[in-house]
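Peer 1: fold the stuff below for me.
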Amino acid sequence: MFRTGWSQGAPRAPGTLELADRHFFETLVRIHRAGEGAPHHGEATAPAPHQH
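Peer 2: Below you'll find the model as predicted:
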C-alpha cells in the first residue's frame, strides 16, 4: 500500500513496509469498529488458553 509513496528516499530496515501496512489496517479496523460502537482489542491470532 505504501510502496508507491516510499519507492524513493533513504533505505529502510527490513519489515518497515509490512509494519506500516499492518499499522494502517489496524487503524482502519479500529475506526470501522468504533463506527459500529464495538471495541477493538487488537488482532486475534489464536484463542486464549482456557483457565480454570
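
Peer 1: drop to CA atoms for contacts and neighbour counts, all remaining ones
Peer 2: Noted.

Peer 1: what strand or helix carries Asp21?
Peer 2: Under the criterion of DSSP states H and E, Asp21 resides in helix 16-36.

Peer 1: please provide the structure for the following sequence as well, for comparison with the first:
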Amino acid sequence: MHAVLLYLRSIPNVDREKVVLYGVSRGATASAMVAAEDSDLRAVVLVAGIYDLAATY
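Peer 2: Got it, this is the predicted structure:
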C-alpha cells in the first residue's frame, strides 16, 4: 500500500495535500497500519475492520 500511495502522489494532477485512505474489512486493518506511519494523509476512513488483533486471533 505504501507503493500505491507513492505512485498516487507522483501523478501530476493529483493534489498531494488531499490524499485520503479508505479501507474495508481487512483493508481497514491494513489502512490503519499504513496510516500510523504516513502523516501526510489528509484523512483515513476505516469500515468494519478488526482493530484488536490479539483478541481476534
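
Peer 1: what does the superposition give as a TM-score?
Peer 2: Overlay of the two chains. TM-score (TM-score structural alignment, normalised by the length of the first structure): 0.30; 24 aligned residues with a CA RMSD of 2.5 Å.

Peer 1: report the buried residues of the helix holding Asp21 of the first structure.
Peer 2: Arg30 (16 or more other CA atoms under 10 Å).

Peer 1: how about the helices in the second structure?
Peer 2: For the second structure, the helices defined by DSSP state H occupy 2-10, 26-35, 53-56.

Peer 1: of all the ones you listed, which one is nearest Val45 of the second structure?
Peer 2: helix 26-35 (7.7 Å; CA to CA).

Peer 1: now for the closest one, which elements pack on it?
Peer 2: strand 20-24, strand 43-47 (3 or more CA pairs under 8 Å, 6 or more residues apart in numbering; DSSP states H and E).

Peer 1: cutoff 6 Å now
Peer 2: With contacts defined as 3 or more CA pairs under 6 Å, 6 or more residues apart in numbering; DSSP states H and E, helix 26-35 of the second structure has no helix or strand neighbours.

Peer 1: what angle separates it from helix 2-10?
Peer 2: 70 degrees (axes from the mean of the first three to the mean of the last three CA atoms, to 10 degrees).
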